[in-house]
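A.B. asks: Have a look at this prediction, sequence included:
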Amino acid sequence: MPLTPATDEDIAEVSRQLGREARDIVAIAARCICGKPTVVHTAPRLADGTPFPTTYYLTHRGATSAVSTLEASGMMAELQQRLADEPELAAAYQAAHEAFIADRDKTAHELGLEVPEIAGISAGGMPTRVKCLHALIGHALAAGPGVNPIGDIALEACSWSPNKCACESY
């Protein structure tokens, strides 16, 4: 999916969504059907020097709430078991891990950053664990269907959808 530059209006909306000042946003990686930011693409090193491996950060309040409910339901354990039982799913998840790192490395290169502390590390537990559905769905929304299979599965099970605006509810 194409990234779009973050406008001042986007940064203000993300700050409202997060309840704090947004920081180090490189672009908007996914948007609600109404156009508001849903996932931000964050620099791999924050302005204060902190390495930030979670390139795609889910910010939409409706999405984060629904994903928290999924996590509380035990879905991560179910997906973890599927990785153990389904070699094709595990291989696709490995590929998602590699795609994530390639995206982050490209951004680091474009920004002239070196972030050796997070080399080989992606997010959400990839490539062998299911640790954070927020990160995995964020990646799935940013990359588009078929890139992160665990994120795709979780998004499909989610009560929130980027195709139906719920922004005014939050």
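C.D. replies: All right, it came through fine. Remember, predicted model here, so these are calculated numbers, not experimental data. Residues are numbered from 1 along each chain as shown.
A.B. asks: hey, let's count contacts and neighbours off CA atoms from now on
C.D. replies: OK.
A.B. asks: Run through the strands of the protein in chain order.
C.D. replies: Taking DSSP state E as the criterion, the chain carries its strands at 25-31, 37-42, 56-58.
A.B. asks: Put this next to the first one:
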Amino acid sequence: MTPAPGNTPAPTISDADRAAVTAQLGRAPRSVREVAHRCECGLPTVVATSPRLEDGTPFPTLFYLTCPRLASRLGTLEADGRMREMTDRLADDPELAAAYLRAHEAYLAERDAIEPLGTDVSAGGMPTRVKCLHVHAGHALARGRGVNPFGDEALDEVGEWWKAGPCVCVNDEG
């Protein structure tokens, strides 16, 4: 099957990075364009993906979190009800809501610059609710502090997830 337009992996992802992401996810990654963030140990933490999977299916999650240790800590925050609390704050804090709307707009602009999906749906519930802390943390790591307020908050709450060392071991010998 021919890949959808704009769906070719970027040459910036190495075989070693692909192997690391495969080990992190427990499966081969899909539609990876590049490593968007690395943790302190040098492994990928977030990959940037194409807006469509290889078969042409829309895949609106531009920044995909790969570190299982960070994903687990974010999952704990989600289970503790943080997404609901964050969503509730949007109604009470116009500055926060405006910052979250800007995060949504930046996300859409970046994704659409790669390949427009013809939708204003971004990811993670933006801009009206908080649906997935993994998406927001991935966005914040990939694009830096101040871009996604809930990504920044979630990362602040989980702390230094990398301190225990690499999340996976990758055999360089294949």
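C.D. replies: Now that the structure is in, tell me what you want to look at. None of these values were measured; they are calculated from a predicted model.
A.B. asks: and I153 of the first structure, how many neighbours?
C.D. replies: The number of residues packed near I153 of the first structure is 16, by other C-alpha atoms under 10 Å.
A.B. asks: Identify, by residue count, the longest helix of the first structure.
C.D. replies: Looking across the first structure with DSSP state H, the single longest helix is helix 87-111.
A.B. asks: Pull the number of nearby residues for the closest residue to H139 of the first structure other than its chain neighbours.
C.D. replies: Sequence neighbours aside, Y56 is the residue nearest to H139 of the first structure in space, at 5.6 Å (criterion: C-alpha to C-alpha, 6 or more residues apart in numbering). Applying other C-alpha under 10 Å, we find 31 other residues in the vicinity of Y56 of the first structure.
A.B. asks: List the residues that contact Y56 of the first structure.
C.D. replies: Y56 of the first structure makes contact with 29, 39-42, 135, 138-139, 142, according to C-alpha atoms under 8 Å, 6 or more residues apart in numbering.
A.B. asks: Now with 10 Å, please.
C.D. replies: 25, 27-30, 38-43, 100, 103-104, 123, 134-143 (C-alpha atoms under 10 Å, 6 or more residues apart in numbering).
A.B. asks: now the most centrally placed residue in the first structure: how far from R16 of the first structure?
C.D. replies: Residue closest to the mean C-alpha point of the first structure, counted by C-alpha atoms, centre = their mean, is G138 at 2.3 Å. According to C-alpha to C-alpha, to the nearest Å, G138 of the first structure and R16 of the first structure sit 18 Å apart.
A.B. asks: that older thread, how about the residue nearest to H139 of the first structure, what's its partner in the second structure?
C.D. replies: In the second structure, the residue paired with Y56 of the first structure is F63, using TM-score structural alignment.
A.B. asks: if I line the two up, what does H41 of the first structure land on in the second structure?
C.D. replies: Under the alignment (TM-score structural alignment), H41 of the first structure pairs with A48 in the second structure.
A.B. asks: nope, I101 of the first structure is what I meant
C.D. replies: Residue correspondence to the second structure (TM-score structural alignment): I101 of the first structure is matched to L108.
A.B. asks: What is the burial count for its match?
C.D. replies: Going by other C-alpha under 10 Å, the residues that sit close to L108 of the second structure add up to 20.
A.B. asks: Check whether it really touches H139, as I assumed.
C.D. replies: No - L108 of the second structure lies out of contact with H139 (C-alpha atoms under 10 Å); the separation is 11.6 Å.
A.B. asks: Overlap of the contact sets of the two?
C.D. replies: Counting by C-alpha under 10 Å, 6+ apart, the shared contacts of L108 of the second structure and H139 are 62, 123.
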